[in-house]
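Novice: Model the structure of this input:
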Amino acid sequence: MDPIAITAVVTAIAASISQSAEPEELPLLAAIFTQLGDTLATITVQKDFLENKK
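Specialist: Reported below is the predicted structural model:
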């Protein structure tokens, strides 16, 4: 997918979530999505590391 399109989709999802969630829920949702991204990055880096070690 085009990087600009991905950015637009993510922005639209964030706007939608922010309109439907309660204001006090937004920090928790932000933390959850940050952890999700960090965990996916960690898994990817570890897989790459193990594959390059062979």
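Novice: CA only for contacts and neighbour counts going forward, please
Specialist: Fine.
Novice: Roughly how far does the spatially most central residue of the chain sit from residue 44?
Specialist: By CA atoms, centre = their mean, the chain has its centre lying nearest to residue 37, at 4.0 Å. Taking CA to CA, to the nearest Å as the measure, residue 37 falls 11 Å from residue 44.
Novice: one more to put side by side:
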Amino acid sequence: MLGWALTFFIVAVIAGVLGFGGIASATAGIAQILFVIFLVLFAATLLRHLFRA
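Specialist: Now for the predicted structure:
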């Protein structure tokens, strides 16, 4: 999932450089959502690992 967030981030940067504002904001929004989901899943996995040990 982090790979998808990175992919959408790169697409957003390229679109921003080329001047496609709508595309850049859409891909940046998707990248932010995927990054937050990744962080939540990482925190949940980390907490589960700590409480099992």
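Novice: before we move on, the earlier item: translate the residue nearest to the centre of the first structure into the numbering of the second structure.
Specialist: When the second structure is aligned by TM-score structural alignment, residue 37 of the first structure is paired with residue 35.
Novice: How far off centre is the strand or helix carrying that match?
Specialist: Element membership for residue 35 of the second structure (DSSP states H and E) is helix 21-52. Distance, stretch centre to chain centre, for helix 21-52 of the second structure: 5 Å (CA atoms, centre = their mean, to the nearest Å).
Novice: Enumerate the positions of it that are buried.
Specialist: For helix 21-52 of the second structure, burial by neighbour count (16 or more other CA atoms under 10 Å) applies to 23, 24, 27, 28, 29, 30, 31, 34, 35.
Novice: how about TSV for the residues you listed, with distance to residue 4 of the second structure added?
Specialist: As requested, those are arranged in TSV below (distance: CA to CA, whole Å):
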residue	distance to residue 4 of the second structure
23	16
24	15
27	11
28	12
29	12
30	9
31	7
34	7
35	9
